[in-house]
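>>> here you go, sequence then predicted model.
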Amino acid sequence: MTDANPLDDPAVSPFDVARLAADRIAELTGAEHHDLALTLGSGWGKAAELVGETTAEFPATEVPGFSKPALEGHVGTIRSILTTDGKRALVIGARTHYYEGHGVRRVAHSVRTAAATGAKTMILTNGAGGIKEHWTPGTPVLISDHINLTADSPLEGATFIDLTDLYSARLREVARSIDPSLDDGVYVQFRGPHYETPAEVQMAKTIGGHIVGMSTALEAIAAREAGMEVLGFSLITNLAAGISPTPLSHQEVIDAGREAESVISALLAKVVAAI
């Protein structure tokens, strides 16, 4: 596919593109239906190998509406996996971040496509900065709620969606049944791509945030619009600016993800099996 993307045409419905994408996924995988979907962010990629048997894998760019990932740590593929209990999981390793400047439709496309394949559960993962000082790099944290500071929304027109229980309490309890030590927190999505300043981190803390990052919130809203139940996980890759005594770097994020990969991937695979 070229850089021309049907989602960039305001006259085209993003849901029509999602249905086309779902049809293409069915063609490429031989699976007409998927039960759940996972977006694997920085540090979470190995989970795809533990969830079950991969029956199909292909570049996301073979599917209408998808873009090549701009960020190291995202594999750029879509997998169809048969879990041990016979469910079909769609694993998305091709996240489009808001800061890439392609518009919020492309950000939400993977989630809308997952819903169009039939998935009822959406698991969103990311690598993020932690505000709680006792969270060491490599700590997985459940997302209990979010604050969207992008000043944008995936919803178009007069579309009013209740977000009271956006991040499923039921699914968080399932996760805690696997690991009772899991903490949770409120995720704050900034626009990026620059890291937050210490003052912005303190603002996030003051308004109730515990985790800062550049993804997930917009996708979660789109998932709720599509009627999906949402589970959110952050891997704390570093303490946030002003909380950490050292300057932030993307390499730190990559390194923390690699070090924690085996542990958090095994955790996520067990959670998927329990859902």
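Received the coordinates, thanks.
>>> C-alpha only now, for contacts and for neighbours.
Noted.
>>> can you verify my assumption that residue 275 contacts residue 174?
Yes. Using Cα atoms under 8 Å, residue 275 makes contact with residue 174 at a distance of 6.9 Å.
>>> who has more neighbours out of those two?
Of the pair residue 275 and residue 174, residue 174 is the one with more neighbours under other Cα atoms under 10 Å, namely 18 against 11.
>>> helices and strands around whichever helix or strand the more buried one is part of, which ones?
Element membership of residue 174, judged by DSSP states H and E, is helix 169-178. Applying 3 or more Cα pairs under 8 Å, 6 or more residues apart in numbering; DSSP states H and E, one finds that helix 169-178 contacts strand 229-239, helix 250-274.
>>> okay, one more to line up with it:
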Amino acid sequence: MTSVKMFREESIEDVIDGYSYERIESISKFLLDRTKQRPEIGIICGTGMGGLADMLEDKEIFPYKDIPDFPVSTVPGHSGRLVFGNLNGKSIICMQGRFHVYEGYSVWKCAMPVRVMKLIGVKTLIVTNAAGGLNRNFTVGDIMFIKDHINFPGFGGDNPLRGRNDDRWGPRFPPMSNAYDLGLRQLARTVAKELNLEKYLQEGVYCMLGGPSYETVSEMMALTLLGADAVGMSTAHEVIAARHCGIRVFGMSLITNICVMEHDSEKPLANHEEVMETGNRRRKDLEKLVTGIIMKLDTV
């Protein structure tokens, strides 16, 4: 496939309002015209978790650079491909790599692929991420089911829904009290028990910061006081966009490091290599868990 990507500066209207419904519709049409898949399940792979897309059979792969008006991933551990395929008879669309605000993209653009998924036909979204553990009861390699999030960029008005609201997506003021579907969390816990993964399971609140610098000790202590159990640089904006347009969401974080919260500590500090290493080490368990959830989705 030849590249149709053309880089251009964002206009003021793009920055404030994002792409129009029609523009996102054209992206979804571009994809639907080139695949026979009609997925109702979407997966967003976090850092080091791109192997989730490799599970799919009969794959049809679209590099982000070949999709009109799509951003590209610039972070190690994010392959930068949209993958269509089948898993146990179910059609899936998988983002093998996501976009982050620290890469220079507007927050609405980082969440824009979720709206593309909506127009493709996705009804359920599974979001994964690598996160630092703030909760003292967490250990490296734990899997935290996300029950809620704290969207710190949103505190300053940097929300993916900023700008004019198009009612074709959803209401002007969507509630977020049910952002992470309770039924899906209960289903995931049942699957984890069947796979003997209970000892690695946690449930908690994910906090999104902008990055790319990791947090200071004082910042992490403050986040703990606010009720955060894990911290990362993604996910919340994607979930907001999904819930706005009626997609139900299951989210989970792989705890790849434990945050150091003592000033002048000599403990090893967080680094991207550690995140990648932990993701690779727990890859098979995550793949089994996601597969099990997808197999039982019809029950909730």
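Okay, I see it. These numbers come from a predicted model, not from an experiment.
>>> got a TM-score for the pair?
TM-score for the superposed chains, counting by TM-score structural alignment, normalised by the length of structure 1: 0.92, backed by 272 aligned residues with a Cα RMSD of 1.9 Å.
>>> distance of residue 80 of structure 1 from residue 52 of structure 1?
9 Å (Cα to Cα, to the nearest Å).
>>> do residue 62 of structure 1 as well
23 Å.
>>> do the same with residue 156 of structure 1
Taken as Cα to Cα, the span from residue 156 of structure 1 to residue 52 of structure 1 is 36 Å.
>>> out of the two, which sits in the busier spot?
residue 52 (21 against 9).
>>> now do the same contact list for that one.
81-84 (Cα atoms under 8 Å, 6 or more residues apart in numbering).
>>> for the residue lying closest to it once chain neighbours are set aside, what are its contacts?
Leaving aside its chain neighbours, residue 52 of structure 1 sits nearest to residue 83 (4.2 Å; criterion: Cα to Cα, 6 or more residues apart in numbering). Shown in contact with residue 83 of structure 1 (Cα under 8 Å, 6+ apart): 51-53, 89, 273.
>>> buried ones only from the residues you listed, please, as a ChimeraX command.
Applying 16 or more other Cα atoms under 10 Å to these, the buried members can be selected in ChimeraX as follows:
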select :51,52,53,89
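>>> please identify which pair of the contacts of residue 83 of structure 1 lies farthest apart.
Farthest pair in these (Cα to Cα) is 53 and 273. Separation: 12.7 Å.
>>> quick revisit: buried subset of the contacts of residue 52 of structure 1?
81-83.
>>> can you tell me which of these are in strands?
81-83 (DSSP state E).
>>> make a markdown table from those and add distance to residue 137 of structure 1 to it.
As requested, these are arranged in a markdown table below (distance: Cα to Cα, whole Å):
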| residue | distance to residue 137 of structure 1 |
| --- | --- |
| 81 | 29 |
| 82 | 31 |
| 83 | 30 |
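>>> in the stretch 51-200 of structure 2, which spans are helices?
Using DSSP state H, counting those that start in this stretch, the helices assigned to the stretch 51-200 of structure 2 run over residues 51-54, 107-120, 152-155, 182-194.
>>> mean distance, the second one to its aligned residues in structure 1?
When structure 1 is overlaid, helix 107-120 of structure 2 sits 1.0 Å from its aligned residues on average, using mean Cα distance after the TM-score superposition for structure 1.
>>> hmm, back to that, closest one of the contacts of residue 52 of structure 1 to residue 246 of structure 1?
Distances from residue 246 of structure 1 to those, taken by Cα to Cα, are shortest for residue 81, at 39.9 Å.
>>> find the nearest non-adjacent residue to that closest one, please.
residue 54 is the one closest to residue 81 of structure 1 (Cα to Cα, 6+ apart), at 4.3 Å.
>>> list the contacts of that neighbour.
79-82.
>>> and the strands in the stretch 101-250 of structure 1, which stretches?
Assigned by DSSP state E, counting those that start in this stretch, the stretch 101-250 of structure 1 shows strands spanning 121-130, 139-148, 183-189, 211-213, 229-239.
>>> now those as JSON lines including mean neighbour count and distance to residue 36 of structure 1?
JSON lines is the format used below for those (neighbours: other Cα atoms under 10 Å; distance: least, Cα to Cα, whole Å):
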{"stretch": "strand 121-130", "mean neighbour count": "26", "distance to residue 36 of structure 1": "5"}
{"stretch": "strand 139-148", "mean neighbour count": "22", "distance to residue 36 of structure 1": "18"}
{"stretch": "strand 183-189", "mean neighbour count": "22", "distance to residue 36 of structure 1": "22"}
{"stretch": "strand 211-213", "mean neighbour count": "27", "distance to residue 36 of structure 1": "24"}
{"stretch": "strand 229-239", "mean neighbour count": "26", "distance to residue 36 of structure 1": "9"}
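>>> present those as a markdown table; the columns should include distance to residue 18 of structure 1.
Putting those into a markdown table (distance: least, Cα to Cα, whole Å) gives the following:
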| stretch | distance to residue 18 of structure 1 |
| --- | --- |
| strand 121-130 | 15 |
| strand 139-148 | 24 |
| strand 183-189 | 24 |
| strand 211-213 | 26 |
| strand 229-239 | 18 |
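>>> residue 249 of structure 1: which of those is closest?
By Cα to Cα (comparing all of the strands of the stretch 101-250 of structure 1), the closest turns out to be strand 229-239, at 9.2 Å.
>>> in structure 2, what residues pair with that closest one?
With TM-score structural alignment applied, strand 229-239 of structure 1 matches the range 248-258 in structure 2.
>>> before we move on, what about stretch 132-148 of structure 1?
Alignment of stretch 132-148 of structure 1 against structure 2: residues 135-151, by TM-score structural alignment.
>>> ok, and what's touching the matching stretch?
Here stretch 135-151 of structure 2 has contacts from 133, 177, 179-180, 182, 185, 200-209, 224, 228-230, 236-237, 250-258, 278, 282, using Cα under 8 Å, 6+ apart.
>>> one step back: CSV for the contacts of residue 83 of structure 1, including distance to residue 111 of structure 1?
CSV is the format used below for those (distance: Cα to Cα, whole Å):
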residue, distance to residue 111 of structure 1
51, 19
52, 21
53, 22
89, 13
273, 20
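>>> of the contacts of residue 83 of structure 1, which stay in contact in structure 2?
Using both residues aligned by TM-score structural alignment, their matches' Cα atoms under 8 Å, structure 2 keeps these contacts from these: 52-53, 89.
>>> just to revisit the earlier point, now for the contacts of residue 54 of structure 1: which two are most distant?
Most distant of those, by Cα to Cα, are 79 and 82, 9.9 Å apart.
>>> can you tell me the closest non-neighbouring residue to residue 165 of structure 2?
residue 172 (5.7 Å).
>>> from residue 6 of structure 2, how far off is the one you found?
For residue 172 of structure 2 relative to residue 6 of structure 2 (Cα to Cα), the value is 32 Å.
>>> among these two, which residue is more densely surrounded?
Ranked by neighbour count (other Cα under 10 Å), residue 172 of structure 2 and residue 6 place residue 172 first, with 14 against 11.
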